[in-house]
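1. mind folding the following:
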Amino acid sequence: MAREIQRRTVIRTIGAAGTVALVGTAQAQDDDDEEIDEEPEPEEDGQILVWDAGGTGGTYYPLSGEFKTIVEEHTPHGLQVQSTGASVENVGSLAREEADFALIQNDINFFAYNGTGLEEFEDMPIETLRGVGSLYPETIHVVVEEGAGYESVEDLDGAAINTGDLGSGTQVNALQILESAGVEDFDEQNTDFATAADQLRDGDIDAAFIVGGWPVGAVEELATTADIDILEIGDELREELIEDVEFFAEDEIPADTYDGIDEDVETVSVQAMITTHEAVDEAIVEEVTAAIFDNTDDLSIKEEFIDVESSQDGMSIPLHPGAEAYFEEHEDVDLDDEDEPDDDEDPDDDDGEDDE
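-> The predicted structure is shown next:
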């Protein structure tokens, strides 16, 4: 059934039926994977800092293990890395001050800070959340069959589109992009990525939104068995999205990432990011931030993305003063205070979008 999208209300139309799906597109669970069992060993003047990661089979957990090594080598503090259900669960831990740091997608941070977007956060803003730095992109793919006649997202009016699991972060991303592109009437389908790929291969849908760090397995597999194209989110639409929605950032899928895609594809992404809360000591946050971003060469996971220059891409909540003190010393970091949410500002009074 075709549906019509109303600007600035798209996020509020989505319930929490698929909340589990937006815990993180890269946060697969696998209880058999090895857990980080090293006990934190702070120096005499250091503290044990609790760091919430994600499932042991996803990206957040092993990356947090590398952060633990770096922080313990370059600061007096010890990191206690905890396996969790990732973004949504981690917001709760920070809100209760049970954790000092956590990895959380920037759209989930935005929802929680502004008290919107998800039923769990609706009208209950968690204004104590503070940003540290963005890490790597979860890239938005708009996949279509090659030769189907779609040249841009704007061409999808009237199409059958899989926007991701119902209530998921992918669905939120997709509806925001379609709204901004002026695509008002379409037949919406809601499934996981693998099923969406099957639907596209079988001709049951015209387009699928798939979100994840490239290469995404579902898209890789589809590209080996079918001729596909990935639609660009072009300059004008991309600029509008980034201006209106705090958690989107510019991104690009490089040529040859997928079979048959021989040119770079301009798009947008949400970001995995380090988050803390306002009660964590400013000096500690500055020390941890410096340790990580001064030593990104020691990383082996997503190391091609994590650096000082991109550390504020898609920053969706106010920076912690400790992180701000560190980044102010770097001329290649753009700290745009005017774009940060104000602690006393009602997000519904803003002219921007209510959402991720």
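2. please count neighbours and contacts with C-alpha atoms only from this point.
-> OK.
3. show me where the stretch 51-200 of the chain has strands.
-> All strands of the stretch 51-200 of the chain, identified by DSSP state E, counting those that start in this stretch, fall at 78-82, 101-105, 129-145, 160-162, 186-189.
4. dump those strands to a markdown table, plus distance to residue 228 and mean neighbour count.
-> What follows is those, written out as a markdown table (distance: least, CA to CA, whole Å; neighbours: other CA atoms under 10 Å):
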| stretch | distance to residue 228 | mean neighbour count |
| --- | --- | --- |
| strand 78-82 | 39 | 23 |
| strand 101-105 | 28 | 29 |
| strand 129-145 | 4 | 26 |
| strand 160-162 | 15 | 26 |
| strand 186-189 | 19 | 19 |
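5. next up, for comparison:
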Amino acid sequence: LFYYEVTAEMFCTTKDSGITDLKGLDGQRFNPGGTGTSAEDLCHKILGLFDVNPDYFVASQADAADAYSNREIVGTIKLGPVVDSYVMQLNASVPVNVINLSDEEIAKIIEAYPFLIKVTIPAGTYDGIDQDVNTVGTPQGAQTTTKLSQQDGYNIVKAMFDDGKSIWQAAYPSGAENDYVAMTLASTVPLHAGTVQYFVEQGIEVPEELIPPEYVAVQ
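-> Sure thing, here's the model as predicted:
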């Protein structure tokens, strides 16, 4: 139906650890993300691809933050929006480095897990990180099946992008200015027929591969 946010998998290490790549995590005491979270699952998937085996410190996000600030671990994972308060908290306690993944690493990760996309964290997002950082992440949005009618899908998307836009922007200010149209058009799976109808109505060009066979043009 639509996407409204992209969450980045941020491999955070202490600057004084000197760890600036995934290989540097091998054998190091490292938290893979909050226990049972998707961040933890992605961490194991990604590091497994590169045969990187940290000494995992399994804990909740809160306990991991304490361990980070006490220098019991060299770093932790956070899956969240590009500007993430948890990473800011880490950086305030001990200066943080977010590992920059190479184009080759990102390509290998996406080939293995095509639900992931490349995410760039702009320079200056976090104090002390003065260069763009590339990683992978997941688009966040609303999904449905073809059982939802084109009209119902259209009504939902219109409410999100038009009639009710001010409501969710007030409720989610950190993502209020996200380019949700561009995020939706970057989908790797076909859009719902109602989404296509709304975009066509707005004069937005929809790539052919994103138009589902059940879509019916509305005059």
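6. what is the neighbour count of residue 70 of structure 1?
-> 21 (other CA atoms under 10 Å).
7. any idea how far it is from residue 307 of structure 1?
-> According to CA to CA, to the nearest Å, residue 70 of structure 1 and residue 307 of structure 1 sit 14 Å apart.
8. could the strands of the stretch 51-200 of structure 1 be laid out in CSV, adding distance to residue 221 of structure 1?
-> What follows is the strands of the stretch 51-200 of structure 1, written out as CSV (distance: least, CA to CA, whole Å):
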stretch, distance to residue 221 of structure 1
strand 78-82, 32
strand 101-105, 25
strand 129-145, 13
strand 160-162, 17
strand 186-189, 20
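9. and the longest helix seen in structure 1, what's buried?
-> What stands out as the longest helix in structure 1, according to DSSP state H, is helix 60-74. The neighbour-count check on helix 60-74 of structure 1 (16 or more other CA atoms under 10 Å) flags 60-72 as buried.
10. now those as TSV including distance to residue 327 of structure 1?
-> Compiled in TSV, the buried residues of helix 60-74 of structure 1 are given as follows (distance: CA to CA, whole Å):
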residue	distance to residue 327 of structure 1
60	23
61	25
62	25
63	21
64	21
65	23
66	21
67	18
68	21
69	22
70	18
71	17
72	21
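11. farthest-separated two in these?
-> Within these, two members stand farthest from each other by CA to CA: 60 and 72, at 18.0 Å.
12. what's the neighbour count on residue 328 of structure 1?
-> Neighbours of residue 328 of structure 1 under the rule other CA under 10 Å: 12.
13. what separates it from residue 335 of structure 1, distance-wise?
-> Counting by CA to CA - residue 328 of structure 1 and residue 335 of structure 1 are separated by 8 Å.
14. wait, is residue 209 of structure 1 part of a strand?
-> Yes. According to DSSP: H, G, I helix; E, B strand; the rest coil, residue 209 of structure 1 belongs to a strand.
15. now the helices for structure 2?
-> Applying DSSP H to structure 2 gives helices spanning 38-49, 61-69, 85-93, 103-112, 150-158, 165-171, 180-185, 193-201.
16. between these, which gets nearest to residue 141 of structure 2?
-> Once the helices of structure 2 are compared by CA to CA, helix 180-185 is nearest, at 8.5 Å.
17. what helices or strands is the closest one leaning on?
-> Under the contact definition 3 or more CA pairs under 8 Å, 6 or more residues apart in numbering; DSSP states H and E, helix 180-185 of structure 2 sits against strand 2-14.
18. got the angle for the strand it packs on vs helix 85-93?
-> Angle of strand 2-14 of structure 2 versus helix 85-93, following axes from the mean of the first three to the mean of the last three CA atoms, to 10 degrees, is 20 degrees.
19. still on that earlier bit, of all the buried residues of helix 60-74 of structure 1, which comes closest to residue 247 of structure 1?
-> Distance to residue 247 of structure 1, by CA to CA, is smallest for residue 60 among those, at 18.6 Å.
20. any idea how far residue 104 of structure 1 is from the closest one?
-> Note on residue 60 of structure 1: its distance to residue 104 of structure 1, by CA to CA, is 9 Å.
21. just residue 258 of structure 1 next, same as before
-> 27 Å.
22. go on, residue 328 of structure 1?
-> 23 Å.
23. ok, and the closest non-adjacent residue to residue 158 of structure 1?
-> Nearest non-adjacent residue to residue 158 of structure 1, counting by CA to CA, 6 or more residues apart in numbering: residue 186, 4.5 Å away.
24. need the counterpart of that neighbour in structure 2.
-> Applying TM-score structural alignment, one finds that residue 186 of structure 1 aligns to residue 54 in structure 2.
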